[in-house]
Structure formats: C-alpha cells, structure tokens
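1. coords below, sequence missing:
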C-alpha cells in the first residue's frame, strides 16, 4: 500500500505577519502550559489542555496584537458594529447610506452609451435570464435596514446591493427584490442559490464604482451564467452593471 509523503505544514512562507505572530504566541502558550502540566502529550491534549488554556489566555493574545495598533479587517459588518475597538472601518459602515458607494479599484467602467447608460462595474451572473433588469439601487447593509423593510415593505423596483453574508442578512425579504448585486461570493454561494430558487436576477462577486443609493441602474441578467468550470479555469465570464445618467 502506497503511503502519502509527510508534509511540513509549517515550512512555507507565512500567510501574513499577523498570522505568523498569532500562531507563534499560541504555540508558545501551548508549550508553556504543556511543560507546566507534567503530563505526556496525549494526556495533555485530550485532558488538561481544556482547563489550562483558557479563553482569557486567547483574549490576551488578541490584546497583544491590538496593542501594536493593528486592526482586523471585517468580513461581516456585524464584526465592526460589535467590536469597533478591534476592527477597522474599511467598509464605510460609518457613512450615511445616502452618501455611500462601493469604490472597488478593479471595477470596469465605461462612457455613456446611446441608451444613456454608463457602465459602472461587473459581476458573476447566477442564472441567464431572457432580458436585462433595471431598477433602483438600494444598499442593504445592516439588520436594522432589513427590519425596517420587513415592517414597512421593500420599495418597488429595488435592486439590492449587498456587502457580504447576504443570504443570512436578507433572507426574510429576498423575495421582494427585483435584482441583487453582491460584492462577494460566487454563483454557488447561499445567496446565489436562494436567488436562483426565487427567480431573482443576481450578480455575485461584483466589482462596482460610483453607484449611490437611489440611482437608476441596470444589470445584464441576459449574460451567460458563470459556471464552476469558469472559476476552476480562471476564465472571465461577467455581466455588466450600468447606471443611468443622473
């Protein structure tokens, strides 16, 4: 029987200075507590480690990282809202939604065409629809907004623009959207799957610029859907996003 060769998981280039620093502090903590336990490794791992390595120990490691001035980049807006001391506002959460706009540096933009549309980005199309879809851009970024929409209704023709964690955030109201633009994920993300089930045009992994809340926009829902093979092969297969002249 052929055996897999042993691999040195720690011999490569560090993923980041932060990851290397935190991993180093965790390893030092484990070594220290293991030495003090007087146990063999198996007994320590499956026994006293849970009592000897505490939540407070891990929190102290986090505080050491934050004491350097470093702030984490949030992957969900709730992180910034609950821990503003630990996360940097790279998402513009502190900006009034009426003045907010995604400004992705890699957004593909263009000049105004004969229909009065200006390309302001692209995204991965979940399902190919018979026609493109136009509507009103509305950023949906917090649970408070979702609750207000549940209470008062989603405005007609809403094309929701979402940061991330879109399925969890918008599930209660997703069926009321005319379209969806999500700035993260893939066509196989939960948000994409749910949009497909409801028949809602949806672009994932969108890169956009210059679209404000209330702008009239159009998404190229008639573009070819992006496939798993496209992702695996690194092929570009995107749908365009236009903003109508203000």
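-> Everything's here; your move. Nothing here was measured: the structure is a model prediction, and the numbers come from that model. Numbers count the residues shown, from 1 in each chain.

2. From now on I want contacts and neighbour counts done on CA atoms only, so please keep to that.
-> OK.

3. Just the strands from this structure, written as ranges.
-> Using DSSP state E, the strands assigned to the chain run over residues 72-73, 87-88, 117-125, 133-140, 158-162, 179-182, 202-208, 216-219, 239-244.

4. Remind me what the last one packs against, helices and strands.
-> If you count contacts as 3 or more C-alpha pairs under 8 Å, 6 or more residues apart in numbering; DSSP states H and E, strand 239-244 packs onto strand 117-125, strand 216-219.

5. Take those and write them to a markdown table, including distance to residue 178 and mean neighbour count.
-> Below are the helices and strands packed on strand 239-244 laid out as a markdown table (distance: least, C-alpha to C-alpha, whole Å; neighbours: other C-alpha atoms under 10 Å):
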| stretch | distance to residue 178 | mean neighbour count |
| --- | --- | --- |
| strand 117-125 | 15 | 25 |
| strand 216-219 | 11 | 24 |
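
6. want to compare, so here's the second one:
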C-alpha cells in the first residue's frame, strides 16, 4: 500500500492498537490485491463494497480469541457482552452503590458533611451543588427516566465515562459523579457543554441510592497538565448527614 513506506516519528502505540492496526492493514492489502483496482479507485469507490461490517467483526473475534478482553467505560457493556469485556465486580449497579477501597472518608463536620470520596472536577463553578444521589447504570433506569423524566435535583452516580448510556437524559441532571474517565472523556465534554457540575474518575464509598450528597463543584478544575505531571487536584464528595431522599 502507498502508506507502507511512511516513516512514523512516534513510539509504538499500545499492544491492542498495534495488533488491531496490523489486522486491518492485512485485510486491506488482501482486498486491494484481489480487487484488481488501483489504489485511488479502491479507496474512493471500492472500499465501501470490499470492506464490510462482517470483516471488522471478524477482526474483533480474532482479538478475543487471543484471550484479550476490552476495558469498559460503562458496566452495561460487561452485562451485555461478558465475552468481550473485562469482568466488573458489580455489573448490576444496585442501590448499595460503589465501594472504592481508595475512597477517602470522614466523620460529619460542623456543617453535617461527611466526606465520602473525591473526583476530578471538570469545570470550576461558583458554588457547590447538592442533590439526591441516584445510581444510573442500567438501560431499564434510563428508559424509565426517558418516559417519566429525571427527578429534580438528581446527582447521577455513574460509570458511563463515554456518555453512551446517559446522554439522552444528561441535561436533566443537577450534577454527575462518574467512576471512570478523565475531564477530557466524552462525558466530561458533554457536562461542560451543558454546564452541569461533574467529577470524573471519582472514587467514592458509602453513598447509597437516595442519599443526599454534595459535590465540591467550586474546586479548581483538573487540567491536562495535571494528568501529565501527576498533580493531585480533586473535588470532594460529601454525604449530607441526617438527610435522605
């Protein structure tokens, strides 16, 4: 192929990316050769006919046959395709919620706020935001909220860092606590656009569905440089003592 002799001034990508790229290039070379077409004709007119969805499904199958399992950005992926994704401790997303062992915790302060976790703040807001924690990690719950509406004041507690599961209802959230991703993940971008306070890569424990919580949305936002330099910059999550749904 014309790109075979291109010089790449970069280190190798991850083993998964390199393996996928190699399999795709192998497929394209084979189809180009058997098509008998010139490269320009193949890429501009023939590729859509000669490279099919089934071809790329076969590439995925080869990766899985090697023993590889994909990382997931939403536990719903594990529930729907356990053969393709790394297992999760809790794919049901019940009312008990997350129990991250690294989540900091503390007793209630004079304002009745008990520390229950931290996360990377997407945008620094003028003030903190409080509401009712609701775990949204299943299709059934999203469909129910699409039908009946998201209850006002909902702080969505999710692991859907790509926003795939929750995008249809995200604008109705008062805030988001996401156990995954970074401030540059798709969910972070969506919450920024909708001006919704959001903590990404959150580590929380001791928050049940229906608890009243507060997000430290006024904390400084995490930056790309913070990730690159290993700077710890977080917003806190508090359980509001004595309050519930």
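-> Happy to help now that I have it. In this text the structure is predicted, and so the values were computed from the model without any measurement.

7. before we move on, the earlier item: export the strands of structure 1 to CSV and tack on distance to residue 56 of structure 1?
-> Converted to CSV, the strands of structure 1 look like this (distance: least, C-alpha to C-alpha, whole Å):
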stretch, distance to residue 56 of structure 1
strand 72-73, 19
strand 87-88, 20
strand 117-125, 43
strand 133-140, 36
strand 158-162, 35
strand 179-182, 37
strand 202-208, 37
strand 216-219, 49
strand 239-244, 48
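
8. and residue 48 of structure 1, which of those is closest to it?
-> Residue 48 of structure 1 lies closest to strand 72-73 among these, at 31.1 Å (C-alpha to C-alpha).

9. do you know which of the helices and strands packed on strand 239-244 of structure 1 lies nearest residue 41 of structure 1?
-> Between these, strand 117-125 lies closest to residue 41 of structure 1; by C-alpha to C-alpha that is 48.5 Å.

10. The helices and strands packed on strand 239-244 of structure 1: which one's closest to residue 24 of structure 1?
-> strand 117-125 (38.6 Å).

11. Give me the helices and strands touching the closest one, please.
-> When contacts are defined as 3+ C-alpha pairs under 8 Å, 6+ apart, strand 117-125 of structure 1 sits against strand 202-208, strand 239-244.

12. picking up where we left off before, closest to residue 192 of structure 1 out of the helices and strands packed on strand 239-244 of structure 1?
-> Comparing those by C-alpha to C-alpha, strand 117-125 comes nearest, at 9.0 Å.

13. Tell me how far the equivalent of residue 40 of structure 2 over in structure 1 lies from residue 34 of structure 1.
-> In structure 1, the residue matched to residue 40 of structure 2 (TM-score structural alignment) is residue 42. When distance is defined by C-alpha to C-alpha, to the nearest Å, residue 42 of structure 1 is 10 Å away from residue 34 of structure 1.

14. just to revisit the earlier point, of the strands of structure 1, which is nearest residue 19 of structure 1?
-> Residue 19 of structure 1 lies closest to strand 72-73 among these, at 11.4 Å (C-alpha to C-alpha).

15. Now do the closest one: which elements does it pack against?
-> By 3+ C-alpha pairs under 8 Å, 6+ apart, strand 72-73 of structure 1 packs against strand 87-88.

16. Spatially nearest residue to the residue nearest the centre of structure 1 (excluding sequence neighbours)?
-> Residue closest to the average C-alpha location in structure 1 (C-alpha atoms, centre = their mean): residue 164, at 3.6 Å. Ranked by C-alpha to C-alpha, 6 or more residues apart in numbering and with sequence neighbours excluded, the top spatial neighbour of residue 164 of structure 1 is residue 184, at 5.7 Å.
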